[in-house]
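S.K.: Predicted model and sequence follow; I will ask about them next.
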Amino acid sequence: MMRERIAVLMGGASAERTISLRSGNAVCAALTRAGFDVVPFDPKLRDWPELTQEGVTKAFVVLHGRGAKMGPRKRYSSGCAFPIREVVC
């Protein structure tokens, strides 16, 4: 059985980038232990279309900071073909 691929959106360009990366790495570790195939994704360093090219089926948003809290689901899921889970910090 193929493991589900989940992207963890973390980092970004906000002033809280460091804590977002720390939180995102913890989420990546937990999801990996739970048996998921995890794709760490930093929207500051990579373009959104790369996720669909990598076969990602879901995204877990762990972005921090003002911009992230103002609607990452809308911003990052525009035109996305898979569900997004959002963590608001």
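M.R.: Received the coordinates, thanks. Everything quoted here is computed from the prediction, not taken from an experiment. Numbering: from 1, shown residues only.

S.K.: rest of the way, CA atoms for contacts and neighbours
M.R.: Will do.

S.K.: tell me which residues of the longest helix along the chain are tucked away?
M.R.: Secondary structure of the chain per DSSP state H: the longest helix is helix 17-33. Under the neighbour-count criterion of 16 or more other Cα atoms under 10 Å, helix 17-33 has Arg17, Ile19, Ser20, Leu21, Ser23, Gly24, Asn25, Val27, Cys28 buried.

S.K.: second one coming, line it up with the first:
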Amino acid sequence: MAKIAEKESNMQKRNFFDYFTEVIGWIQIVASPLLLTGIPGFLIYISNPTITRLIIGIAITLIGLVAGIIFATKIWKKEEQ
């Protein structure tokens, strides 16, 4: 009986570790397009810091964030199947 409980405990630990590493991978995938759009958005704002350019910079960065989330979620769901 103790071996079964130990085996289930090991499965839970491994499942948590697998889930944790997949979450880290998801975050890394999201970060890539976020950085690729965040840097130009920041540069647009810094070149002439006005409210209009701030909105444009934030909009560009949000596009990258949404694209990263969509891309990472597609990859994650593909891996689960």
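M.R.: In hand now; what should we look at? These numbers were taken from a predicted model, which means no experiment stands behind them.

S.K.: what TM-score do we get after superposing?
M.R.: Put the two chains on top of each other and the TM-score (TM-score structural alignment, normalised by the length of the second structure) is 0.33; 35 aligned residues with a Cα RMSD of 2.4 Å.

S.K.: Export the buried residues of helix 17-33 of the first structure to CSV and append columns for distance to Lys74 of the first structure.
M.R.: Shown next, in CSV, are the buried residues of helix 17-33 of the first structure (distance: Cα to Cα, whole Å):
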residue, distance to Lys74 of the first structure
Arg17, 19
Ile19, 22
Ser20, 18
Leu21, 21
Ser23, 21
Gly24, 19
Asn25, 23
Val27, 21
Cys28, 22
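
S.K.: thinking again about what came up before, could you point out the helix or strand that follows the longest helix of the first structure?
M.R.: As assigned by DSSP states H and E, the chain's next helix or strand after helix 17-33 of the first structure is strand 37-41.

S.K.: That next one to helix 17-33, inter-axis angle?
M.R.: Interaxial angle, strand 37-41 of the first structure versus helix 17-33 (axes from the mean of the first three to the mean of the last three Cα atoms, to 10 degrees): 170 degrees.

S.K.: how about the helix or strand just after strand 37-41 of the first structure: buried residues?
M.R.: Where DSSP H and E defines the elements, the next helix or strand beyond strand 37-41 of the first structure is helix 49-53. Applying a neighbour-count criterion of 16+ other Cα under 10 Å, one finds Leu51 buried in helix 49-53 of the first structure.

S.K.: cool, stretch 69-81 of the second structure as well?
M.R.: The neighbour-count check on stretch 69-81 of the second structure (16+ other Cα under 10 Å) flags Ile69, Ala72 as buried.

S.K.: how distant is that stretch from the center of its chain?
M.R.: 11 Å (Cα atoms, centre = their mean, to the nearest Å).

S.K.: So what touches that stretch?
M.R.: Glu22, Trp26, Ile27, Ile29, Val30 (Cα atoms under 8 Å, 6 or more residues apart in numbering).
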